[in-house]
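K.L.:
everything below, folded, please.
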Amino acid sequence: MNAFRVAALLVAPLFVSGCYSTPKEKTEYEKQIDAVPMPATEAERVEQCRNFQQSADHQRIVDLLQYAQRSKLGDSDYEFTESRALLRRLRAMKCPGYGWFS
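P.N.:
Coordinates of the predicted model:
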């Protein structure tokens, strides 16, 4: 019984520290995307989906070029923050092809 209590006392701080990690600071691009109001009507949603999908497609090309360039130089520190922000927004608006189950 004492071994279980000791193990629980050792594991609990690790579990709690993992659950309460500080959130990562948003980039300026993520803040700009979050500033765009969510669509109120279906027509606005379709239009915003189309616009964000075009931006996401363009960003994928930029990411691919950046990744290829950085891999040639040996620097692999590219984070794809713009692409992730666009994908989060597309999922939040439930755009076709970008949702979890679409």
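
K.L.:
could you use CA atoms for every contact and neighbour count after this?
P.N.:
OK.

K.L.:
does the residue nearest the centre of the chain belong to a helix, a strand or coil?
P.N.:
For the chain, the residue nearest the mean C-alpha position is Arg84 (3.7 Å; Cα atoms, centre = their mean). Taking DSSP: H, G, I helix; E, B strand; the rest coil as the rule, one finds Arg84 in the helix state.

K.L.:
so how far is Arg60 from it?
P.N.:
If you measure Arg84 against Arg60 using Cα to Cα, to the nearest Å, the figure is 10 Å.

K.L.:
then Ala12?
P.N.:
Relative to Arg60, and taking Cα to Cα, Ala12 is found at 41 Å.

K.L.:
of these two, which one has the most company?
P.N.:
Arg60 (15 against 11; other Cα atoms under 10 Å).

K.L.:
for that one, which non-adjacent residue is closest in space?
P.N.:
Excluding its sequence neighbours, the residue lying closest to Arg60 (Cα to Cα, 6 or more residues apart in numbering) is Ser83, at 6.8 Å.

K.L.:
sequence B follows; please return its structure for comparison with A:
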Amino acid sequence: MNALRIVALLVAPLILSGCFSTPKEKTEYEKQIDAVSMPVTEAERLEQCRNFKQIADRQQVEDFLQYAHRSMMGASDYEYTESLALLRRLRAMKCPGYGWFS
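P.N.:
The predicted model follows:
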């Protein structure tokens, strides 16, 4: 019983800090992706999925190269904002292979 109370005391601040954190402002790249209208028909959705998958694949290669370059230089503060924005868009469109349960 005491272990349960200790766990609750440890987890409560984590939950509360997540609830009160300020939202991050979107980057210009995220705004550009959000500006693309969501597909209406199934054909448009498949076309956009294919296009965004190609962009996401290229971005992952670029991210890997940036990570390798920064790790050799000793700097590790690279953020993957472009990749995350693309993955969020692919999940929002329910593209095959990018959803939570696809």
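
K.L.:
so how far is the helix or strand hosting Ala12 of structure 1 from its chain's centroid?
P.N.:
For Ala12 of structure 1, the host element (DSSP states H and E) is helix 2-19. The chain centroid and the centroid of helix 2-19 of structure 1 are separated by 31 Å under Cα atoms, centre = their mean, to the nearest Å.

K.L.:
equivalent analysis for stretch 70-85 of structure 2, please.
P.N.:
Distance of stretch 70-85 of structure 2 from its chain centroid, counting by Cα atoms, centre = their mean, is 14 Å.

K.L.:
equivalent analysis for stretch 37-57 of structure 2, please.
P.N.:
Mean C-alpha position of stretch 37-57 of structure 2 versus that of the full chain (Cα atoms, centre = their mean) differs by 17 Å.

K.L.:
residues in structure 1 matched by it, start to end?
P.N.:
Aligning stretch 37-57 of structure 2 against structure 1 (TM-score structural alignment) gives residues 37-57.

K.L.:
tell me the buried residues in that stretch?
P.N.:
For stretch 37-57 of structure 1, the neighbour count (16 or more other Cα atoms under 10 Å) marks Arg45, Val46, Gln48, Cys49, Phe52, Gln53, Ala56 as buried.

K.L.:
before we move on, what about stretch 64-81 of structure 2?
P.N.:
Gln66, Tyr67.

K.L.:
number of nearby residues for Gly18 of structure 1?
P.N.:
Based on other Cα under 10 Å, the number of other residues close to Gly18 of structure 1 is 10.

K.L.:
Cys95 of structure 1 is in contact with Cys49, isn't it?
P.N.:
Yes - between Cys95 of structure 1 and Cys49 there is a contact under Cα atoms under 8 Å: 5.7 Å.
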